[in-house]
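In: build the 3D model from these lines:
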Amino acid sequence: MQAQLETLSNLERRMNIALPMAAIDAQVTERLKNMARKAKIQGFRPGKAPLKIVEMNYGAQVREEVLGEQVQQGFYKAVSEQKLRVAGYPRFEPVADEGDKESFKFAASFEVYPEVKVGELAGKEVEKPAVVVTEAEIDKTIDILRKQRTRYERVEREAATGDRVIIDFKGSIDGVLFDGGSAENFPFVLGQGQMLADFEAGVTGMKEDEVKNITVAFPEDYHGKDVAGKTAVFEITVKNVAAATLPEVNEEFAKLLGIADGDIEKMRAEIKKNVEREVKRRLQASIKENVMQTLLDVTEIELPKALVQLEVGRLIEQARRDMESRGLKVKDMPFPPELFQQQAERRVALGLILAEVVAENKLEAKPEQIKAMIEEFAESYEHPEEVVQWYYASPDRIEGPTSMVLEDNVVEFVLGKANVVEKEMSFDALMGNNA
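Out: As a prediction, the model looks like this:
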């Protein structure tokens, strides 16, 4: 085998390889002989067909298989000898050479991994948010839990903000009903912004069995392009008005939250434990994001196009599965690659940078770290020991926790090098609450 390497750019390479045709022919013949021992060919008993007949029937297929294998093996042997790290998949193409009957020539075009040199971290500012969980945060969490268990009871009065109404409605523009503008027994809560402001304002103050026409102006940027910027008239029939009733914080409420004896203090302690766990998780995620951005900021890196394309494909497939899991039909839905390009580039860049930081600074995940991570996952389950056993039942299941430990090790390393600035953050801001 002969191999010649060409450098096309910083990352692009082209390998010209010549394989001895005699070796290929020998393999083809050997495989045909093996096939001949079992081949079922019309007019001959199984395994009794002459080699020439077997070759006529299967020769082209076998030669194609052998060539494919030899090209793959020849390529990876060549890149191994030249100590090249191939990024993504190579593109193979035959090279015609009428003057050489002794060799099969082909070219492989591919990219190599870039050299990654992480920039200077000393003095680089990394923000580290901090949140203190107080009794006020526990009270807010309890209020959220109460609202999640809201019950609605029918009332004989005008609908007001906070009430749930069930209505029939028919919408028309210039006297013509439009698609998506009608529904029966449609429930929504007034004041939660589920409907357009004009629509909610029109329903507010109506009573059960009342019928009324209201005028609604659709915004210019409304998602329904057919009605955006237009004015519609809706005929509203109120079927039911129900007032919200929140559960009292008492023994029964505590039992609903899993406190067997209904003890309120136990309930608050359990809620505090869960809130602190969630706060810790979100703080770690925020710090990690800041560290990752710092690594990106200090490191110049050229990305292999092949790796970015592979990552775009993974993100598209992930988005497709996510939408399907929500019951959406995505079979013929287009997923433009450019929508995922920036995210893919960021993920590829971080993957390369993190691998370099881990290798350069010996930050590999230790078994005890992985075990601690799995045990932390398991804490939120009713039977944590079963969760731990599940993870250790298969090596593949350890990959997720291992990756997270590696990232945590990198975060600690960067925080030890950079200038860490602690910043107080509100509980609501961390949790994404509007309160």
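In: from now on I want contacts and neighbour counts done on CA atoms only, so please keep to that.
Out: Noted.
In: what helix or strand is the residue most central in space within the chain on?
Out: Of all residues in the chain, the one closest to the mean position by CA atoms, centre = their mean is Gln318, 5.3 Å from it. Element membership of Gln318 [criterion: DSSP states H and E] is helix 305-325.
In: compare with the first, here's sequence two:
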Amino acid sequence: MQVIETLAEGLKREIKVVIPAKDMEAQMNERLEGVKDRVRINGFRPGKVPFAQLKKMYGKSVMAELVNEIVRVRPNEILTERGEKSATQPDIAMTEDEAEADKILAAEADFEFTIAYEVIPKFELKDVSKIKVTREVVDIADEEVDTQVLQIAESAKTYETKKGKAANGDRVTMDYLGRVDGVAFDGGKDEDAELVIGSNRFIPGFEDQLVGVKAGDEKVITVTFPADYPAANLAGKEATFDIKVKDVAGAKDVEINDELATQLGLESAEKLREIVRSQIEGQYSSVARQKLKRQILDQLDEMYDFATPEKLVSAEFDNIWRQINTDLAQSGKTFADEDTTEEAAREEYNKLAQRRVRLGLVLSEIGEKAKIEVSDEEMQQSLFAQLRQFPGQEKEILDYFRNTPGAAASLRAPIFEEKVIDHLLNEISVTDKKVSKEELLADDEAEGKSEAKKAAPKKKAAAKKEAAAEEAVADEAAAEEKPAAKKKAPAKKKAADE
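Out: Modelled structure (predicted):
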């Protein structure tokens, strides 16, 4: 077998492999010899089939199997022998001419194929002991914990019937019937519906008109459905609702005590506060870690400057660009709305893709030298986390990870990356700095927006490919919890709900 390098340009390599026809025929004959005693052909006793007949009947199929095996196995072996690592799966090319292929299968022509790939660039790891980072720490006040507890307690709030008129925050129990142009519409009717005034569950203007009603009142409410209401037959239409008030109830004052904790399934108020404090600490720690990680990556980025494999950069750019265009479509904005152009955005995000790939290679090398591994248990935990995010789709997700090449790497990559960051935190200089909650979150938002400067939409895409070394800041972890906007009109429920 001849292995001839035909291209060595930057990181690109191309190798021509030639296996003489006589060598291919020898391997084919060896395989036929191995099966001749087991082959059954009419007219011949087992083990007595003439080799020429065996070769005539099965030679080409055996040769085809041999060719497939060679192109599947030999490229990786050749790269290993050359001491090279391919950045992506090598591209294998062979003749597409049918006549030439027949000659190869008949052992009448040499088998030739080419291997095209990009090598992982070689670079020396640098001393990281001079890296200095600041870890921001927030002291959590008891008042903040109590505020969060009270917000949680809203779900356990109880109401009792009151005399007099309904006010903001009261719960109204009612029957209603909705009409558009005098005709009742599907989903516009309900009985014994409960609505807390000010909860913003119903379309704008509905709840405001309940202020002042009392048990026994009957009233007609007139509202206009939003222009973007999911049900097209109601969007932008004026509607009337015949209301019959059955009960008005006021909310009982919520106190942080053992009774509240019991309603929430906990043994004491102390335990409730402990859990809430832990959750707040986790949120702030997540933001602080992302900022700490960004400092490390920024300094590593300054330390290394080497060429990056084009295919890895292209894959990472496509991932980012797809997310950017999705964000634009969802927000209804254009690049012009973000004070940029598509061309400028492409240039900036290509730089970001190069940075991510370069840092990914650096972190991979650091992790390899530190003998960092991802355990099967950690992979399983990551998979279970994926399953929890998509209830009801567990089978599809499991099938995806079982049957999709490289899918498991998407689980392993972020785990490996975080373990490398943990390793680096033991090697570099880390200084703790006390900051306020506002400073932690404000700085986090500002730094997150500066990642790609002002190239395009400000919402940054998280790296999803295994080559990506950087993740978008988890802004949502620190953001104040707000109800998600409803995207679909409720089926068989309250059509007045927005």
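In: TM-score for these two?
Out: Once superposed, the chains reach a TM-score of 0.63 (TM-score structural alignment, normalised by the length of the first structure), with 375 aligned residues with a CA RMSD of 5.3 Å.
In: returning to what we had before: which strands and helices sit next to the helix holding Gln318 of the first structure?
Out: The elements that helix 305-325 of the first structure packs onto, with contact taken as 3 or more CA pairs under 8 Å, 6 or more residues apart in numbering; DSSP states H and E, are strand 86-94, helix 338-361.
In: how about the ones you listed, which one is nearest Gln61 of the first structure?
Out: Of all those, it is strand 86-94 that lies closest to Gln61 of the first structure, at 17.2 Å by CA to CA.
In: how about the strands in the stretch 151-300 of the second structure?
Out: Taking DSSP state E, counting those that start in this stretch as the criterion, the stretch 151-300 of the second structure carries its strands at 159-161, 171-180, 183-196, 218-224, 238-251.
In: relative to Ala413 of the second structure, how far out is Val39 of the second structure?
Out: 48 Å (CA to CA, to the nearest Å).
In: got it, and Leu383 of the second structure?
Out: In this view, Leu383 of the second structure and Ala413 of the second structure are 13 Å apart by CA to CA.
In: same drill for those two, tell me which one is more crowded.
Out: Ala413 (20 against 17; other CA atoms under 10 Å).
In: and the more buried one, what element?
Out: helix 407-425.
In: list the buried residues of that helix.
Out: For helix 407-425 of the second structure, the buried set under the neighbour-count rule, 16 or more other CA atoms under 10 Å, comprises 408-417, 419-421, 424-425.
In: and for stretch 186-198 of the second structure?
Out: When burial is assessed from 16+ other CA under 10 Å, stretch 186-198 of the second structure yields the following buried residues: Gly187, Gly188, Lys189, Asp190, Ala193, Leu195, Val196, Ile197, Gly198.
In: got it, and stretch 218-232 of the first structure?
Out: Taking 16+ other CA under 10 Å as the neighbour-count basis, stretch 218-232 of the first structure is seen to contain the buried residues Phe218, Val227, Thr231, Ala232.
In: with distance to Met15 of the first structure added, can I get the residues you listed in TSV?
Out: Conversion of these to TSV gives the following (distance: CA to CA, whole Å):
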residue	distance to Met15 of the first structure
Phe218	61
Val227	58
Thr231	65
Ala232	66
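In: okay, helices next: where are they in the second structure?
Out: Applying DSSP state H to the second structure gives helices spanning 21-35, 51-82, 98-105, 142-153, 258-263, 269-303, 310-331, 342-369, 376-389, 394-403, 407-425, 437-450, 475-478.
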